[in-house]
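>>> the sequence and its predicted three-dimensional model are supplied below.
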Amino acid sequence: MAGGLKLGILCSTAATIATLFLLQAPLKDAHEDYREPQSTFSEPQPSTCSDRNSSLTDRDFAEVDFPWYTITPTQELIWHACYPSFQCARLSVPLNYSEPRGRQAAIALIRKPSLFPERSRFYKGPVLFNPGGPGGSGVPLILKLGSAFSTVLGPEFDIVSFDPRGIGRSPPRADFFDTDVERALFLASVSSADIGIPRLWAQAHLLGKLAAQHDDGFLEHINTANTATDMLTIARAHGREKLQYWGFSYGSVLGATYAAMYPDNIERLVIDGVMDSEDYYATGWLTNLVDTEKTLSAFFEGCVDAGPDRCPFYAPEPEDIRRNLTSLFDQLRKVPIPFQNSTEYGIVDYVTLRSAVFSSLYTPYTAFLPLAQALKQLAAGDVSALVSFLGGPYTPYKCSCGAHAHEFDVVRDANSALVCNDGDEVPPSLSESMEYVQELEKVSEWADVWSFNRLQCVGWPKNKKEFRGPFVGNTSHPILVVGNTADPVTPLRSAKKMAEGFKGAVVLTQDSPGHCSVNAPSICTQRYIRQYFQDGTLPPPDTVCQPISKNPFPRIPGSPDQAPFDVDEDEMPFLDAVFELSEKFRPALFPLGGTLLGFNGL
């Protein structure tokens, strides 16, 4: 988005994190099948902004966190000690599965090992996670939330994730710019909210040309169908024919695609925050926003219920709060506010505020209170809290020479590659793009921040489509479908629709606002998910779980809106993990502390 902060939404969330982690000594209490990394490359030298090439080599990863380049990709899983209490591997898979002896991709995997060795009768195998996106990285998801997932599901499981092909640490990568500065200048000018559809349309055509220019034959193989096959390859590399999986947001498309392609290879499969896969593969993006207004209403109503002591932007009625917010939008549209502090500077404008409000809808239980405080201060002319809420870096043109910055920038490139390679071809004409935006505006007032998901593909290079459905199957074990009653981008109706295609699938409804179940702490929901992974038991049909607190604003202990915890003392670690998932869900799904150039993706 041009001007103000640029925000990208990943459900994972959801999930790249801008935190550096230090390499630690090998774990002594994990599985025995890891080896010390053996370097096959010379030590990398720090690069500079001026010499950054668009095709990152393995050695570039050393500047990011763990030196992944020291792990030689192999066709069997060889685990290496990495980060505190984690293990990493790189799995070699065919770039094109119809040519298994041809060019290979290197899939980066990370795991939080089970407390039990594989030979133990208690060991239940790996559970594979996908954080969403499209284009989200699984490595930081596990670094941030691996311990909490382990506590929720049980110590019998390995908690595993991966960077999908073409993303993050899994080359060859989608990367369409020769330098970080070139990318920053391009993305800073992209905003469907304030530059107008004609310019956005033209820039999307340019993006397609850049993608084609940087493609050496790998680009068409970055797609969801191939990633689904990669997951089967990962399961088989673990010595298993059936997959255990929990996917969030876009991860629901990946999970549903896997279930449709490999229905006989499922042991457990949970899709959480569910997209309409047919709409996704049609490059429609028309069904996502049908419940966005419900989530926004939860802010207004929750603020009134919380009262002035718990909601800084309080007004006596929900419509009063709505009008006050609209007034702030109008003011910033007319008069943007410049700001500067000791570390950054920029302009807070209409787009900045829309970014803040829309992002908060993903994680109300952690975002509504700081948003309300930011709105109160903004009404008084102080933008500092709003800038802090959206995170940094704010100043868009400062050169950051480490691969750390570069890695998270290219999330956008990976998003475009997946969305446009997966979907139906988008008509290239400007008139069709204008008609599409008008159609999306009938669904939601947030069409301006959502339309780029489709429009980015108007000039995309034509690629062979790997998978078109149908999304039906008699799976080897019934799948569990989880949806919230007021999800801003994956409405409950999509969860119900997707469940209809898979025999025996059950929808578990969580009565809360926000994106994906873990954003709202719910003992009920997480108990059902745990039981499903432990022994395959599904919730009864039409089960509705309540969050611990109905109101997303911080609760007062013992207040009427707080559900009883109903946990034994020995379950307190489980309860703590449920809260940890909720508290850390936002940073796990929002790259760079809450902002990402470009307002697209889940």
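Cool, the structure landed. Keep in mind the model is a prediction, meaning the values are calculated, not measured.
>>> C-alpha only now, for contacts and for neighbours.
Noted.
>>> ok, Pro338 to Ile347 distance?
4 Å (Cα to Cα, to the nearest Å).
>>> could you check which of the two has the larger neighbour count?
Ile347 (18 against 12; other Cα atoms under 10 Å).
>>> was I right to think the more buried one contacts Arg333?
No. Applying Cα atoms under 8 Å as the test, Ile347 and Arg333 come out as separate, 11.8 Å apart.
>>> just the strands from the stretch 251-400 of the chain, written as ranges.
Using DSSP state E, counting those that start in this stretch, the strands found in the stretch 251-400 of the chain span residues 266-272, 337-340, 345-348.
>>> okay, those strands in a markdown table with distance to Leu455 next?
A markdown table is the format used below for the strands of the stretch 251-400 of the chain (distance: least, Cα to Cα, whole Å):
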| stretch | distance to Leu455 |
| --- | --- |
| strand 266-272 | 26 |
| strand 337-340 | 30 |
| strand 345-348 | 26 |
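>>> out of those, nearest to Thr326?
Nearest to Thr326, of all the strands of the stretch 251-400 of the chain, is strand 345-348, at 15.7 Å by Cα to Cα.
>>> quick one: list the elements packing against that closest one.
strand 337-340 (3 or more Cα pairs under 8 Å, 6 or more residues apart in numbering; DSSP states H and E).
>>> report the buried residues of the strand it packs on.
Within strand 337-340, the residues that count as buried by 16 or more other Cα atoms under 10 Å are Ile337.
>>> how far does that strand sit from its chain's centre?
Between the centre of strand 337-340 and the centre of its chain there are 30 Å (Cα atoms, centre = their mean, to the nearest Å).
>>> here's the one I want to compare it with:
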Amino acid sequence: MPQPAALLRTVTALATAGLLLAGCSGARPAGSPAGHGLPSSDGRAAAAPAPVPLQPLPTEVPAALAGYYRQPLSWQPCDNGFQCAGFKVPLDYDHPASGDLTLGAVRRPADGAGGQQRLGSLLLNPGGPGGSAVEYVEAVAGGYQPVVRAAYDLVGVDPRGVGRSSPVNCLSGDRMDAYTAVATTPRDQGGIDRLVAADREFAAGCQARSGPVLGHVSTVEAARDMDVLRALLGDQRLNYVGKSYGTLLGATYAGLFPSRVGRMVLDGAMDPSMDAVTGNRTQAAGFETAWAAFVKDCQTRSDCPLGSTEQQAGQHLDALIGSVGRQPLPGLGTRQLTESQAVTGVLEAMYAEFLWPQLRTALAAAQNGDGGPLLRLSDSYYERSADGSYPNLMFANMAVNCLDLPPAFSTPDQVTAALPQFRQASPHFGTDMAWMALSCAYWPIRATGVPHTVRAAGAAPIVVVGTTRDPATPYAWAQALAGQLESGHLVTYDGDGHTAYGRHNDCVDSAVNHYLVEDQLPAAGLRCAK
């Protein structure tokens, strides 16, 4: 499971299970929220520079980009009654003549139920980075909030490098199997060498298989692509719901084009101002908080395999992970469950409460020598298919994260120096997540982004939703983003799981729906109970 840094997750698969979830992800649980560490003379990561403000772009479309903003957008029937289209964007916005990329989009037209007037298009993004918005819209549109379905065309566009939009490619299925199995808790130099070799192989595969798109999949470029689509859809302003990494994409759009912000919801928010070390460490703490919530619930159940106290539960988990590290368990077919996959399986279940019963069963099975159920949870995280193939998700995830920000750590020595702080923040997951943050050190393309604040001065009101025990995007990140945005309004969900809107909490859903359909802002300081 080597990978960039923050464990972020797309949840198209979870959406099909009845949740309008999404988030971020990584091929090792991954994705850096922001920032970087610079090498110092003692091998430690030096303090990151202060975040800089994200500056808006000129309101006038540059002449060199006018053709992209005026191209025809032709919707054609596709995929179970949806409409699909493709459109061109420049590979490099600074040098538009250098070539084009083709992006894929899908929409479900507003149904106008109840005589509702059409309000335009609503772009949806499920997170990642690397999540397919096309697949997400196709998965959730039929069950999306009825009042929103009536008012908006629901639109998904795969960001550059993702899915149907000039996708990044890195490894074959068998090499991805090997990659996900490499230990992220190296106990000696040999373990460190294997981890570094896996990261290097991943990076080299991306460089060899992806071509020039690999250097142009940043969040800033993806946000600029959304503005091209906004214009082609005929909307004066962008209406948008983004989840997890989709909040970073939406906030970036707001920072670049504040006067073009329509009704925007950022659910499961990321804080773009953090350096990567701080971001990864606080995310590790978020998963520790989620684990504690799972344990508290587990110990009220008759099938809980974790003892009767939180301390006993931690001891059970540590013993199991340590045992698998020494000797992998039989898994699925010829595949064994390794230590890193066991951790990934546990972390996967932290994203949604409906996975908690599955985790209880998987932990009990592993304690009895059967690693199959935990390996299924790990496979679900990576969206591995039964035939051994992997989607583009993890490849794009690494490519975007490593381009958006410099690496959290540049050397294994820096990771080693940071381990005590990570373990203090998360006794059960801190070690894994610290080593995961090394991956971008070996990326073949220099990062183009830096930590930044987003003020979006002059933008219309933006609703930020935060969940108090969100594992992947801790609640403090939502507070930080809402505080940065000049027009930010925070809605708090006091509950568990990753993201809140569309998870059947009437308080959150009602507040967001009234905003999207009636332009009615949630009450100041709104806090919704579980």
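On my side now, so go ahead. Given the structure is predicted, the values throughout are model-derived calculations rather than measurements.
>>> on that earlier part again, of the strands of the stretch 251-400 of the first structure, give the one that comes closest to Leu200 of the first structure.
It's strand 345-348; of the strands of the stretch 251-400 of the first structure, that one is closest to Leu200 of the first structure (Cα to Cα) at 21.0 Å.
>>> mean shift between the closest one and the second structure?
Average distance, strand 345-348 of the first structure versus aligned residues of the second structure after superposition (mean Cα distance after the TM-score superposition for the first structure): 2.6 Å.
>>> the second structure: matching residues for that strand?
Here strand 345-348 of the first structure aligns to the second structure at residues 334-337, judged by TM-score structural alignment.
>>> on that earlier part again, looking at the strands of the stretch 251-400 of the first structure, which is nearest to Trp460 of the first structure?
strand 266-272 (28.8 Å).
>>> superposed on the second structure, where does the closest one end up, distance-wise?
Mean for strand 266-272 of the first structure is 0.9 Å (mean Cα distance after the TM-score superposition for the first structure).
>>> so where is that strand in the second structure?
So strand 266-272 of the first structure is aligned with residues 261-267, judged by TM-score structural alignment.
>>> centre of the chain to the matching stretch, how far?
Centre-to-centre, stretch 261-267 of the second structure and its host chain are 17 Å apart (Cα atoms, centre = their mean).
>>> the counterpart of Gln373 of the first structure in the second structure: what's it in contact with?
Using TM-score structural alignment as the criterion, Gln373 of the first structure maps onto Thr361 of the second structure. When contacts are counted by Cα atoms under 8 Å, 6 or more residues apart in numbering, Thr361 of the second structure touches 303, 373.
>>> what's the match of strand 266-272 of the first structure in contact with?
Outside stretch 261-267 of the second structure, the residues touching it (Cα under 8 Å, 6+ apart) are 237-244, 246-247, 250-251, 254, 459-466, 499-501, 512, 515-516, 519.
>>> now, which of the residues you listed lie within helices?
246-247, 250-251, 254, 512, 515-516 (DSSP state H).
>>> doesn't Val89 of the second structure belong to a strand?
Yes. The assignment for Val89 of the second structure is a strand, going by DSSP: H, G, I helix; E, B strand; the rest coil.
>>> burial count for the counterpart of it in the first structure?
By TM-score structural alignment, Val89 of the second structure lines up with Val93 in the first structure. The local packing of Val93 of the first structure (other Cα under 10 Å) involves 25 other residues.
>>> Val93 of the first structure against Gly102, yeah?
No. Between Val93 of the first structure and Gly102 there is no contact under Cα under 8 Å: 9.7 Å.
>>> and Ser451 of the first structure, what's its match in the second structure?
Aligned by TM-score structural alignment, Ser451 of the first structure pairs with Ala434 of the second structure.
>>> do you know how far the residue lying farthest from the centre of the second structure is from Val147 of the second structure?
Most distant residue from the mean C-alpha position of the second structure: Gly115, 36.0 Å away (Cα atoms, centre = their mean). Going from Gly115 of the second structure to Val147 of the second structure by Cα to Cα gives 11 Å.
>>> can you check Ala447 of the second structure too?
Ala447 of the second structure sits 41 Å away from Val147 of the second structure, going by Cα to Cα.
>>> now swap in Gly191 of the second structure and tell me
For Gly191 of the second structure, the distance to Val147 of the second structure - Cα to Cα - is 53 Å.
>>> the two: who's more crowded?
Set side by side, Gly191 of the second structure and Val147 show more neighbours around Val147, with 18 against 15, by other Cα under 10 Å.
>>> which residues are in contact with the strand or helix carrying that one?
Under the criterion of DSSP states H and E, Val147 of the second structure resides in helix 146-151. By Cα under 8 Å, 6+ apart, the list of residues contacting helix 146-151 of the second structure from outside reads 110-114, 116-120, 141, 513, 516-517.
>>> what are the buried residues along that helix?
Result for helix 146-151 of the second structure [16+ other Cα under 10 Å]: buried residues 147-151.
>>> contacts only, for the residue in the first structure that Thr411 of the second structure lines up against.
Residue pairing (TM-score structural alignment): Thr411 of the second structure is matched to Ser429 of the first structure. Residues near Ser429 of the first structure by Cα under 8 Å, 6+ apart: Val458.
>>> what's the separation between Ser429 of the first structure and Ala212 of the first structure?
In terms of Cα to Cα, Ser429 of the first structure sits 19 Å off from Ala212 of the first structure.
>>> again, but for Met572 of the first structure
For Met572 of the first structure, the distance to Ala212 of the first structure - Cα to Cα - is 53 Å.
>>> higher neighbour count, those two?
Higher neighbour count among Met572 of the first structure and Ala212: Ala212, with 16 against 12, using other Cα under 10 Å.
>>> residues in contact with that one?
Ala212 of the first structure touches Pro461, counting by Cα under 8 Å, 6+ apart.
>>> what is the neighbour count of Ala457 of the second structure?
Other residues within reach of Ala457 of the second structure, judged by other Cα under 10 Å, total 18.
>>> how about it, what's its partner in the first structure?
So, by TM-score structural alignment, Ala457 of the second structure is matched to Asn474.
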